[in-house]
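In: sharing a model that was predicted from the sequence below.
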Amino acid sequence: MLTARPVRIGVQIQPQHGTYKQLRDAVRRAEDLGVDIVFNWDHFFPLNGDPDGPHYECWTLLAAWAEQTSRVELGALVTSNSYRNPNLLADMARTVDHISGGRVVLGIGSGWFERDYTEYGYEFGTAGGRLDALAEALPVIEDRFARLNPPPTRKVPTLIGGGGEKKTLKLVARHADIWHSFTGPDVLAHKLDVLRDHCEREGRSFDDIEISVGVGGKGREGRSPDAPEIEGVPLYDLGARLFTMGLNGPDYDFAPVEPWLRWRDELNG
């Protein structure tokens, strides 16, 4: 059941404003510290800071990180469905799965950053249209996983990011092993109720889905392990079990992550 899941700590090593050597070092530090999962993101330009600053592509980085590491899970938070044919994406994920020895997570969403689309020649369209395309792609990805030779080393976990109640959360109920949200605690409680309703209609156990949240680095010290608080509200008590912090280049400061790891270890025993 969801309540029995262990807490996991993730970092999103944002592939911007640093050199590849700095990115590689950040991944090494993440694994050495005991982080559970390392994400990057699927964009072509920085999302903050200098908009034309240094930036690296998502899946080629994941392949390199898969060879570099031995323990942490790896994935994108999240892959844009728009940028790759779904059959190709499944093949890429399967390949990184084998490089990593079964540690890849397929994080996926509908895409949103217009500059990526316009500069790389993809049709931006509408938010609704991009979600419809994601709905079409997910079964194709699942089918391709089943037909690849060799197959993935395990059932590749699917993480779906986004909080749209009519379309996105329905896709989570149908396809996701992990649901990721950047929403605040009050909104999260409501979204989880919506997701429960979608799971019931889809005949899916809500407890099968790991609840993942994006968080800041503050608020861990001095908190009771049985009532952890993020921004004053206990996200843990709502059911969140995967907590991920974003780390920006070029320094990729892990100091805010360390208290979370201590809290995780206290809670998980």
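Out: Arrived safely.
In: every contact and neighbour count from this point should use C-alpha atoms.
Out: OK.
In: quick one: the strands in this structure?
Out: Assigned by DSSP state E, the strands in the chain fall at 8-13, 37-40, 73-76, 79-80, 104-109, 158-161, 178-181, 210-215, 242-247.
In: same list, the ones you listed, but as TSV with mean neighbour count and distance to residue 229 please.
Out: Converted to TSV, the strands of the chain look like this (neighbours: other C-alpha atoms under 10 Å; distance: least, C-alpha to C-alpha, whole Å):
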stretch	mean neighbour count	distance to residue 229
strand 8-13	23	15
strand 37-40	26	21
strand 73-76	27	25
strand 79-80	23	29
strand 104-109	26	26
strand 158-161	25	22
strand 178-181	24	17
strand 210-215	22	11
strand 242-247	23	12
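In: got a markdown table for those strands, with distance to residue 236 too?
Out: What follows is these, written out as a markdown table (distance: least, C-alpha to C-alpha, whole Å):
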| stretch | distance to residue 236 |
| --- | --- |
| strand 8-13 | 11 |
| strand 37-40 | 18 |
| strand 73-76 | 21 |
| strand 79-80 | 26 |
| strand 104-109 | 22 |
| strand 158-161 | 19 |
| strand 178-181 | 14 |
| strand 210-215 | 10 |
| strand 242-247 | 9 |
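In: got another, please set it beside the one above:
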Amino acid sequence: MTRRIRIGVQIQPQHADYSQIRDALRRVEDIGADIAFNWDHFFPLFGDPDGKHFECWTMLGAWAEQTSRVEIGALVTCNSYRNPELLADMARTVDHISGGRLILGIGAGWFEKDYDEFGYEFGTAGSRIADLAQALPRIKARWAASNPAPTRQIPILVGGGGERKTLRVVAEHADAWHSFGDLESLTRNSAILDEHGVAVGRDASVVERSVGVSLPPAEVAADLVAAGVTLFTIGVGGPDYDLSLVRQWVAWRDAQG
């Protein structure tokens, strides 16, 4: 199937006042990006580990009101931090607030400091992925039972590259898959995702391929497009949120016709 190329921006909710984050979101929408993401952590991932930081889902509710066109979501929500039914209802509510622009980005979780400081059981990578596999059907079931129902079939984006377990979850449940690896890893795992699709009886070509980019499109876009990527996301950090690279990618997208 042919997909249009989309540009995402991950506005990292760290090392900034909320007014600066809000301003960055406004600029991201004005530039013409397709999706604005944040992330789901409680502390900065780099820089000062005790620097400024804000929570994911309360922010998404505010973003839903602040914006009118851009899709919004987390890259990605940590499945461990919320009961699946609660998360489903939060997502459904933000879906309605935004007029149907929410993407549920979700992953198994990995940042141990979050778990330790907020009292969650870290477990193992295997247990966290198993929890994610159990959560996604519960989320979909809660959406189906909700009144009002979501405004649309909320797209589910799963992030992660575990070949044996995570990619099987992607093949079973996801509308999009975000690879955190390089081009070689992306290409290998994309083929493995196709194999999992055959195993679970679902054509994995329906799963959009997504990747983060930190270089100009002239340097990396052609190879990534050839590998099947159609969603390209640029991460920007506070407090300044420089969007110059985002502008390059949006211009490149528009030149594709």
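Out: Nice, thanks for sending it over. All values derive from a computational prediction rather than experimental measurement.
In: where does the TM-score land?
Out: TM-score for the superposed pair, counting by TM-score structural alignment, normalised by the length of the second structure: 0.98. Supporting figures: 257 aligned residues with a C-alpha RMSD of 1.0 Å.
In: if we can go back for a sec, of all the strands of the first structure, which one is nearest residue 116 of the first structure?
Out: Comparing the strands of the first structure against residue 116 of the first structure with C-alpha to C-alpha, the closest turns out to be strand 79-80 (10.0 Å).
In: show me the one of the strands of the first structure that comes nearest residue 149 of the first structure.
Out: strand 104-109 (17.2 Å).
In: who's in contact with the closest one?
Out: 73-81, 93, 96-97, 134, 156-162 (C-alpha atoms under 8 Å, 6 or more residues apart in numbering).
In: for stretch 117-128 of the first structure, same thing?
Out: With C-alpha under 8 Å, 6+ apart as the test, stretch 117-128 of the first structure has contacts from 82, 83, 110, 112, 114, 116.
In: in the second structure, what residue corresponds to the second one?
Out: Alignment note (TM-score structural alignment): residue 83 of the first structure maps to residue 81 of the second structure.
In: just give the number of residues close to the nearest residue in space to its match that is not next to it in sequence.
Out: Excluding its sequence neighbours, the residue lying closest to residue 81 of the second structure (C-alpha to C-alpha, 6 or more residues apart in numbering) is residue 120, at 7.3 Å. By other C-alpha atoms under 10 Å, 13 other residues sit near residue 120 of the second structure.
In: please say which position in the first structure residue 120 of the second structure maps to.
Out: So, by TM-score structural alignment, residue 120 of the second structure is matched to residue 122.
In: got it, and residue 216 of the second structure?
Out: Looks like residue 216 of the second structure aligns to residue 219 there (TM-score structural alignment).
In: what number of residues lie near its match?
Out: By the measure other C-alpha under 10 Å, the count of residues near residue 219 of the first structure is 16.
In: ok, it touching residue 233?
Out: No - between residue 219 of the first structure and residue 233 there is no contact under C-alpha atoms under 8 Å: 10.3 Å.
In: which residue, neighbours along the chain excluded, lies closest to the equivalent of residue 5 of the second structure over in the first structure?
Out: Aligned by TM-score structural alignment, residue 5 of the second structure pairs with residue 7 of the first structure. Leaving out its chain neighbours, the residue that sits closest to residue 7 of the first structure by C-alpha to C-alpha, 6+ apart is residue 241, at 4.6 Å.
In: look up how far residue 76 of the first structure lies from that neighbour.
Out: 18 Å (C-alpha to C-alpha, to the nearest Å).
In: how about the contacts made by the spatially most central residue of the second structure?
Out: Centre of the second structure computed as the mean C-alpha position; nearest residue by C-alpha atoms, centre = their mean is residue 75, 2.8 Å away. The neighbourhood of residue 75 of the second structure, defined by C-alpha under 8 Å, 6+ apart, consists of 10, 37, 38, 39, 40, 105, 106, 159.
In: next one: it from residue 92 of the second structure, what distance?
Out: Counting by C-alpha to C-alpha - residue 75 of the second structure and residue 92 of the second structure are separated by 17 Å.
In: quick one: the helices in the stretch 1-150 of the first structure, in order.
Out: For the stretch 1-150 of the first structure, the helices defined by DSSP state H, counting those that start in this stretch cover 20-33, 58-68, 86-100, 114-120, 127-147.
In: I'd like those helices as CSV, with mean neighbour count and distance to residue 191 of the first structure appended.
Out: Shown next, in CSV, are the helices of the stretch 1-150 of the first structure (neighbours: other C-alpha under 10 Å; distance: least, C-alpha to C-alpha, whole Å):
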stretch, mean neighbour count, distance to residue 191 of the first structure
helix 20-33, 16, 30
helix 58-68, 18, 28
helix 86-100, 21, 27
helix 114-120, 14, 26
helix 127-147, 16, 18
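In: residue 266 of the first structure is nearest to which of those?
Out: Short answer: helix 20-33, nearest of the helices of the stretch 1-150 of the first structure by C-alpha to C-alpha, at 15.3 Å.
In: counterpart of residue 254 of the first structure over in the second structure?
Out: With TM-score structural alignment as the criterion, residue 254 of the first structure lines up with residue 243 in the second structure.
In: contacting residues around its match?
Out: Residue 243 of the second structure touches 28, 236, counting by C-alpha under 8 Å, 6+ apart.
In: swap in 10 Å and give it another go.
Out: Contacts of residue 243 of the second structure were listed using C-alpha atoms under 10 Å, 6 or more residues apart in numbering, and they are 9, 11, 24, 27, 28, 31, 234, 235, 236, 237.
In: can you tell me which of the residues you listed is nearest residue 55 of the second structure?
Out: Closest to residue 55 of the second structure out of those is residue 11 (12.5 Å), distances taken as C-alpha to C-alpha.
In: do you know how far that closest one is from residue 72 of the second structure?
Out: 11 Å.
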